[in-house]
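Student: What follows is a predicted protein model with its sequence.
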Amino acid sequence: MLDDPRTVRITGDDVAAVFRRADDVDAESRPGSGRTGPVPEAYVWCNLTSGNGTRALWLLLLPFMVVNLAHWMRPTARHRKRTVRLYGLLVRLAGLTLTVLLVAAACEVALDLAAWQCAGTGACAESHSWLGFLSPDVSDDGWWSRPGRRLALAALVPATLTGLLWYLSHRTWSAYESQQPLSHEGEAEEDDGRTALGRPGFWYGRRLVARLRAAHTAAGLLTIAAAVSSTAARFDRAPGGPAPLDTLGRLLQLSLVAGGGAVVWVVCRRGRSERHLDRQLDEQLVRRLPLTALVLLGLAAVYAGWERPGWQSQGRLSGDATFGGIALVQGLLVIALAVVAHLLYRTHTDPRAAMRGLAGPAVAMLACALGGVMSGGVSQRVADWLDGTGATIPGPPVLLTWQASVIPLVLLVLLGHLACLARRTWRSSRAQLATVESEYPGEPKDATRTRRIARTRAMAALTDRGPRLLGVTAASTLLLGAGALVGALTTRRTPAKAAEGAYAFVESAAETAQALGSWLIGLGFLLFVTWGRRAYKDPSARRTIGILWDVGTFWPRAAHPFAPPCYAERAVPDLTWRIATWTRTTRGRLVISGHSQGSVLAAAAAWQSEPSVRARVALLTYGSPLERLYGRWFPAHFGPAALTALHHDVDCWRNLHRLTDPIGGPVRLPGDCGPEVDREPLRDPLVYGRTDLHPLPAPILGHSDYQADPAFAEERAKLLGRLQPDLPSPRAQDEPGPRVQDEPGPRAQDEPGPPAQDEPGRSSA
């Protein structure tokens, strides 16, 4: 980034720090040293977004991150505060169902498949020696061979998982997100209604995250307690069951229901507090709610482990009712969320908003589908592993089999849509051949070179068709998932068994779909984990998913506390503090330059700065997704009004983009502001053929190396010339300033300098 092997850390720690070249450490104190040009300064936070290969485990929490994104995708709404609160409430409830789904899947694997079905069946237990001490057929006099005690012991697995999620959420908050933003309480009441990113408490959601963490932890523990005690309670309620235990079971069930009601109340009670820096913490609630749920889990384990003569494990646990109820609630929440989003969109129509304001509900549906795929995949694979013959245990719940069976149909719909996109891309590529040749007049034409440039432009344009692909995926998932739920509830049999006796074609199709879906759901889960691991080792794979991961972890945890940590809650305060302190100390000229995701951090830091600081700052963005991705997918925070306000708040702003860039694009400000910010698309490649200055073929840069283009230095010089030249300054030309850029992970640095490295995972600002 600094183009110098000798660098010195100015301030910061091993997680995020500010660096300068060794020759520029004391540049402010040497105004007459004869140096010309700006002083670059690099802010590095790569340890917030990448790191070692263990970070791939964060991908297991992808459904939580996706549902958290849905919270921020609401349409722009003016004077509809209650509707906005209802939107956030529905997303938080959807996130709560994902926690219950994950813990229920762990209970299905540990309690139902392993402890109840396999350990209760002699043939299955004999083939797995580690379950021998739990099986009554293998160990007749074993203390753990009783059904309730087996369930109580197996409950340690989902309880450990819940504790691990709580620990990760608490630890990442302390490590990454506990940095308080620069306090400017005098502006707490000032709100232009165009974006919330400038509010004092936007990047400090400690109180809400703590409340949600307590509620979700309690929800997980209560789910385990219900799974452990429900089967024993049904046995006690049967004719001839023990009356004292029946009474205890009813009291315990009522306590679990009351605990679940308390969890829902906590989730519904409070949303984000952004208009002021909320330093309070609900200590009693945060501590007592999980502790109460843990006590109830212990009571449930004791209750289930009580001696019950004649109690044997047969069939399945109540997994069908549990997963069916979760799927039904998630479907209703997504539909209600779509209605609310449509009402918000109608109050302020934005033609550029993705899916006409329905991106949030579609993403929430995708999060629920990912949770179903992951839970179903683990259950199917564990069942296949435990039951090698396929006939010793009943297997996972029928609903999971139905959900797996519709996956091939969803893939067929997606493949059909992808085929249409491929055809449209091919036609667009052919249509641009003449345009490409006209942009390089006077040079010998090469058909292969022209096709490559046109194809790159057409492929880059696929980003703009992402909303339609997401809409098709969400709609097909919702409809086919509803069909799977109806089929499971009405037949109570797997698709293959339900089709027995029908036409041979129907029966064969049902068996094929069931087998193929079972393998696809397991294969997809394995590929998901291995690809995530590869993404932290292979730079090319990291480039592919890096921008999506950075978008997901840019936003604070507002809907789900177990989502991966928000790096911006550390990076934005760091940048804001550095900008404010440097301008206050030196009163020099400052250019914040941002590439890719780093341009979003640059905008966020500018919004968080005081008006007096913003008025003395210039903004240079390139390869920026501010409008193309954030403006379309997050219109309430990066819509036209917010970006226009940013243009008026900073002293000056220029944006560079290429037609070959699949991520960056123009800012598209309305009216006369558009030409002031957006420069005409940069030529890519710089030259068509071989020239004296470029004797070798110039590469198609796409999203990379914007600083290698002469337009970058030209625009930087113009900004420095326009940036309040009458301000008192400690030196004539040596003023440092921040720069932010990213590929695909965020980077930020002070005032434009030499070309930056585009190696992903290395961040500087």
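Tutor: Nice, I can see it.
Student: C-alpha only now, for contacts and for neighbours.
Tutor: Fine.
Student: Which of the residues in stretch 476-490 are classified as buried?
Tutor: By 16 or more other Cα atoms under 10 Å, the buried positions in stretch 476-490 come out as 476, 477, 478, 480, 481, 482, 484, 485, 486, 487, 488.
Student: hold the first one in mind and look at this next one:
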Amino acid sequence: MSAASGTWSGASTPQPSTPDGSAPDVLELRVHGIRNSPPQDMLGTPTSNIALAQDGVIPLGDSLAGFYTVREPLPGEKTHLEAYSWGNLDRFLRGNSLLGKAGRTLYNLGWFIIAPFGFSNAAYWARSFRPDASREGGLRTGSGGGVVRVFALLLTLWLVAAVSTVAFDLVAVQCFLPTGVPNSWKLCSALPSQFDGLRELTRGQRLAALSLTPIAAVVLVGLLGFASNVRFRTRALDAARARGLDAEHDAFALAVPALWVRRRINSPTGTLHIAASLLLVVILLMSDAAAHDGPAPVSLLSVAAVELAAVGYVVAWWSRSVRPPLVADFWARREVWAYFLLGTAILTYVVCVIVEATTPTTDQTAPFTAGQLTPTVILVLLTILATVGCVVRSGYHEWIATAVLTVGVLALVVAVGGWLDPLGWAANAAAVAVVVLAGVGFVVPYVVLRRREPRRHEHAWHGAGPGVFMFVALLIGAFLASAVALGTGSYLRSGRLQSLPDRGDPLFRDVSIPAGAHDIAVPTVFWAFGGVLVLMVLFVIALLGVPAWFGVQKGEIENPPVDPSEKAFKPEIEAVRRSSAFMQRAEPLLHTVSWVIGVTVTVSLAFTVMRQARGQTGRWAWVLGVLGSWLGGRDGLAAFTAFAEWAVLTSVVLGALAVLAVAIANSATTGASRPLGLLWDLMAWLPRAAHPFGPACFSERAVPELADRMIRWLEPDGAPAPARRVLLATHSLGTVLGVASLFHLAALGRADLLKRVRLLTFGMQLRPYFGRFFPELFGPEVLGTPGVAAPSFWTADPWKGKDLHDAPTPSRERTAASAAQAAAHSGDSSRSVAGTPLTELLDIPEGAFAIAPRPQPVWINLWRRTDYLGFPGYSYSATPNNLDRVTLEMEPDSYMARVATHGNYFMTLAYLEARDDLLTGW
């Protein structure tokens, strides 16, 4: 390394050369990943020695992302070094002032709220889908697209239901008690004085006044996505280049030209989500009015229900393609129908507010029943759709599976609730039989269809990836809603406690509840589905994690062996290897957690139904009697109930405090203001195709920019430059962006340029994570590399024996047949490579990654066993091979001896050797 410029030099090794003997002009393009080191670190030079690269007078970047280069390269250096920095795309930087940090904290909290939306988006891309040139966007969504999008709509309605519970049930109804004087009320002492003005209103007028609260919550979430949408938009030049091309019928999804193009800021589906939110508010208010004020609001309730069903149908219907048609007749345009449905929803809401404010309420103290039932119904529907998501990859038709499961759940509800008791035991037996038949009709077809899938071992969670992501979204959504409802309820209930000093003791005071004091009742669903769910998941993680941690500490990870030069640090290296391997067991852990979520939700549903139905059917009244006898009578039951409420509330409060702490910590740390860190990065790299308010996709800017930069270098001023080359060096999530950009080049009809590209990857997750979670995007068939089975949870080395080297990979015959078919269909042979795996796009011979040596590598992957996020691309056991190279496991530039993990590959000798091997003789 030169002290003058601070850049690493490869001058000591042979320089690359073209076949005619001339020296090529090589662009070494470095793309960092999740940690996103600043460009000066990627270039190995001081900050004063870097600048934005330029194409003529045009700077190749802005404050969010761009290509940086060295101002003063080393004398005689033939390689042009650039670093693509995209870190500011996923950061919210507004200065280090108090107001700036407060703004970032609120921004981070907003991202926690939309985290379930991001997981629903991941579920969308984890399904099985295929390119289709007849569809706008070039993709046919396949089975499960409608289920995931309806699930996403229900997540928005779940947010509306949670906020409505607080605004309508807890505040507008339970916090106001009549005083006996007309239009006069007692008010919760915990409410701020700003609510005093509502005391002069009727119950209906208060509900109408607070009806904007849940709508405002949805609009704010939409604005959060809107703000980031502008930051990540595809450049006009890159979008125009892709729009002029159609997807090939046999292409991989990554080779669809319009995959990374975002056309507009607004979203017709987002408009429908707002319309659905308005309609749910109308249903809540009119359900309450119809239950207590006679039949007048029933007609408006029916209209709102029909409109909401229409919105859900349209959302499911639009799921047939990823994006709306670019050109369509007026009545076929999605915007027209979206704004029409929004307009009717606004009109219905306005009429609802008028009816609610003018209709006299006969029973001012009646419970807000709709607020108790609606969250339960929504969460049951979310659970049904998440379960259906577990089977859609097998080919089970999504709506048939949904119908079978819905019938079984309805039969379970009526059987558990006891509503069939008046019809006798035969009716209950028939309901149980329906439940059993529905279970058989759901499971057996899935098992049969799944066994027919030859690549099922390469798919995460036995092909249940969409459902697992949906269950995780369900867990986070239930927790956030419970935190809002239970936290607000506890705050309002605090006013009932009276604190009096104990005159006989200077240290303690008496806290008591006055006789006849009113209490605030939070709906059962938030106790059962929120807090209990969190407790069960934490319990399972502790139950599995603690024994696994102590178990792996006794084992050793021997493959690959520790390098002889680092034998002195073998104990430290082995310890980091074990801890890194422990962190790589996310897939089996999430598999178990998903089962726990499903079982817990089912049990909680049964408990909620029993509690809701006990006053009507009397079926389960004896349960409380038996439980009371076990606990020592009524006092014991009350003590147990209080303890259970305390445990649930404590778990939710601690979780909420943890969320708040992370948000504040991210906002207080300079340069580390990503709201969810790694989790956010893994959600936001995917195009936003399921939930319109989810995290915006930074890849829609980064991937076309990388492809454009390679085109600009290999064809300066639009003219071919045969002597030019590109060495694409990518780290971690940067490898995802880099590989996607190579397929994007093929999609643009520039596969000929890929013959002049070499790939150097390090710290990547393509094979065990992205390839298993999203097989259609990065599976073995797409990459052309062998697959890998799921990691083991209980062994020290989770990947021992997991290589699937015998798994089928695309053959040359298949590729040739696909190319001929596509060329015959399109008449354009230059674009007949979009269905070609990455290895063949890079002109890597079949079987070249095996043990036999190759004279000229095209793709080299660096990894170390102490890297918790870095994996081999070919094999864990077949080392050495022609794709993977193991780097040393001690930090190369640390003052004190320190074990290396996920970063600092640029400074290793293995990187320099791999770089020179790729360039030499090229």
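Tutor: Yes, it's here. Just so we're clear, the structure is a prediction, and the values are computed from it rather than from any experiment.
Student: what's the TM-score here?
Tutor: Once the chains are laid over each other, their TM-score by TM-score structural alignment, normalised by the length of the first structure reads 0.82; 683 aligned residues with a Cα RMSD of 3.4 Å.
Student: picking that back up, in strands only, show me the buried residues of stretch 476-490 of the first structure.
Tutor: Using DSSP state E, no member of these sits in strands.
Student: Of the residues you listed, which is the nearest to residue 683 of the first structure?
Tutor: Residue 683 of the first structure lies nearest to residue 476 out of those, by Cα to Cα, at 40.0 Å.
Student: quick one: contacts for that closest one?
Tutor: Applying Cα atoms under 8 Å, 6 or more residues apart in numbering, we find residue 476 of the first structure in contact with 410, 413.
Student: Per the alignment, name the residue of the second structure opposite it.
Tutor: Under the alignment (TM-score structural alignment), residue 476 of the first structure pairs with residue 596 of the second structure.
Student: One more: residue 199 of the first structure?
Tutor: Per TM-score structural alignment, residue 199 of the first structure is aligned with residue 256.
Student: Residue 131 is in contact with its match, correct?
Tutor: Yes. Applying Cα atoms under 8 Å as the test, residue 256 of the second structure and residue 131 come out as touching, 7.1 Å apart.
Student: quick one: residue 691 of the second structure from residue 859 of the second structure, how far?
Tutor: 36 Å (Cα to Cα, to the nearest Å).
Student: thinking again about what came up before, could you count how many residues lie near the match of residue 199 of the first structure?
Tutor: Residues within reach of residue 256 of the second structure, counting by other Cα atoms under 10 Å, total 29.
Student: would you list every one of the helices in the stretch 551-700 of the second structure?
Tutor: Using DSSP state H, counting those that start in this stretch, the helices found in the stretch 551-700 of the second structure span residues 570-583, 586-617, 621-630, 634-668, 677-684, 699-714.
Student: and residue 102 of the second structure, which of those helices is closest to it?
Tutor: Distance to residue 102 of the second structure, taken as Cα to Cα, is lowest for helix 634-668 among the helices of the stretch 551-700 of the second structure, at 7.5 Å.
Student: same for that closest one, what does it pack against?
Tutor: helix 98-113, helix 465-493, helix 532-552, helix 621-630 (3 or more Cα pairs under 8 Å, 6 or more residues apart in numbering; DSSP states H and E).
Student: of all these, which lies closest to residue 186 of the second structure?
Tutor: helix 465-493 (13.5 Å).
Student: which residues of the first structure fall in strands?
Tutor: So, for the first structure - with DSSP E - the strands run 7-12, 17-21, 39-44, 590-595, 617-622, 652-656, 736-737, 739-741, 748-750.
Student: Since that was my last question, I'll sign off now.
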